[in-house]
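Asks: give me a 3D structure for the following:
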Amino acid sequence: MSEGDSVGESIHGKPYIVATFFTRIGQIYQSWLDKSTPYSAVRWGATLLLTAVYMIRVYILQVDPSLLDEDEGPALPTKQNEEFRPFIRRLPEFKFWHSATKGIVIAMICTFFDAFNVPVFWPILVMYFIMLFCITMKRQIKHMIKYRYLPFTHGKRTYKGKEDTGKPFAS
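Replies: This is a model prediction of the structure:
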């Protein structure tokens, strides 16, 4: 077959058109993201509005199975008596906003299809959360084990400073 053959053009031409289309859509999307970067209050306001619309939609559709279940059953522990010591995550505000907004939009789209309305037994969700936590925290946990870091106070060594011995701080 020659390069100018009509069969060859149809086979090799279509993926190029599809790739060009999606590349252009990606460029337009990135352009809108770049333009919205300095307007953080407007972005978060739109995200909160989108969240409210999503919550109203879920309430109207009664997607939440806990609204239908009259049996109390076991619940997750909610003790507040322990010290809260969170891990500090270095996540830029824009990336957090972008991920949150994408999640809300995807969740909203999923409410339009009955295929995504699947009842789930709650212990499966708890195990799924534990698995995701272990997979995502694997590197941090290995680092903590390597350097013997304990994120809680039980079993930590306490060191006495020079102020306890009566000697001055500066030598």
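
Asks: okay, CA-based contacts and neighbour counts for the rest of this
Replies: OK.

Asks: how far does the longest helix anywhere in the chain sit from its chain's centre?
Replies: The residue-count maximum for a helix in the chain (DSSP state H) belongs to helix 6-36. Distance, stretch centre to chain centre, for helix 6-36: 28 Å (C-alpha atoms, centre = their mean, to the nearest Å).

Asks: name the helices or strands packed onto the very next helix or strand once past that helix?
Replies: Elements were assigned by DSSP states H and E; along the chain past helix 6-36, the next helix or strand is helix 40-61. Judged by 3 or more C-alpha pairs under 8 Å, 6 or more residues apart in numbering; DSSP states H and E, helix 40-61 is in contact with helix 93-110.

Asks: other residues contacting whichever helix or strand comes after the helix it packs on?
Replies: Counting by DSSP H and E, the next helix or strand C-terminal to helix 93-110 is helix 122-136. Contact with helix 122-136 is made by no outside residue, as judged by C-alpha atoms under 8 Å, 6 or more residues apart in numbering.

Asks: could you also give me the structure for this next sequence, so I can compare it with the first?
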Amino acid sequence: MNSEPPEEANAFWAQKSALEQRYQVILDRVTPLTTERWAFTGAALFFYFVRVYFAQGWYIVTYALGIYLLNLFLAFLQPKFDPSLEAADTAEEGGPMLPTRSDDEFKPFVRRLPEFKAWHSATKAILVAFFCTLFRVFDIPVFWPILLVYFCILFTITMKRQIRHMIKYRYIPFNIGKKSYSKSGYK
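Replies: Predicted coordinates for the structure are as follows:
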């Protein structure tokens, strides 16, 4: 039997819904502020590292945060539709997927993880990791230099593979500067 009266349960769900709506309003307001959002996330990460440095602990939490942020970054760099899988499918069909002539269809780069979702997930992960540093139960003793070396090796191997994939299928996941035009042509 439910010991809680229905009014209190309804009040709880109404309060939860109101909080979710406020949170969504805040997200909607910060969506166009890309630089400010990432500056906040960078500051949160900086304060997290300062906390871990001065507390001399929570290295497992930091390692888990690093792995999660690396996975987010890789998803941000990868196209939504993997060209290697599409190339394998079209090789069986006998036709290329990428445009080979100027009149072929142009397919823009679409990320597997959009920028806003990457920011939102990274910020939440940093805040959760910071919250974990408030409790000693998450401070598992470990020899941190091994974790650091392992993370650096993992990062190097993963990024090397990702860069090879980008070169092989000729895609660049960044727009580096906006093209501006003058009377004489490109600048």
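
Asks: what's the angle from the longest helix of the first structure to helix 40-61?
Replies: Here the directions of helix 6-36 of the first structure and helix 40-61 differ by 110 degrees (axes from the mean of the first three to the mean of the last three C-alpha atoms, to 10 degrees).

Asks: what's the angle between helix 6-36 of the first structure and helix 93-110?
Replies: Using the same axes, to 10 degrees, the inter-axis angle of helix 6-36 of the first structure relative to helix 93-110 is 120 degrees.

Asks: for helix 6-36 of the first structure, buried residues please.
Replies: By neighbour count with 16 or more other C-alpha atoms under 10 Å, helix 6-36 of the first structure contains no buried residues.

Asks: can you check stretch 49-67 of the second structure too?
Replies: Neighbour-count burial for stretch 49-67 of the second structure [16+ other C-alpha under 10 Å]: 51-52, 57-63, 65-66.

Asks: measure that stretch end to end?
Replies: One end of stretch 49-67 of the second structure sits 15 Å from the other (C-alpha to C-alpha, to the nearest Å).

Asks: counterpart of residue 9 of the second structure in the first structure?
Replies: For residue 9 of the second structure, the aligned position in the first structure is residue 15, judged by TM-score structural alignment.

Asks: ok, residue 63 of the second structure next?
Replies: Counting by TM-score structural alignment, residue 63 of the second structure has no partner.

Asks: hmm, who's touching the helix or strand encompassing residue 63 of the second structure?
Replies: Applying DSSP H and E as the criterion places residue 63 of the second structure in helix 59-77. The set of residues external to helix 59-77 of the second structure that reach it, using C-alpha under 8 Å, 6+ apart, is 52, 111-115, 118, 121-122, 125-126, 129, 132, 138-142, 144, 147-148, 151, 155, 162, 173.

Asks: that older thread, quick one: the match of residue 9 of the second structure and residue 21 of the first structure, what's the gap?
Replies: In terms of C-alpha to C-alpha, residue 15 of the first structure sits 10 Å off from residue 21 of the first structure.

Asks: in CSV: the buried residues of stretch 49-67 of the second structure, plus distance to residue 84 of the second structure.
Replies: Converted to CSV, these look like this (distance: C-alpha to C-alpha, whole Å):
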residue, distance to residue 84 of the second structure
51, 42
52, 40
57, 42
58, 39
59, 36
60, 34
61, 34
62, 33
63, 30
65, 29
66, 27
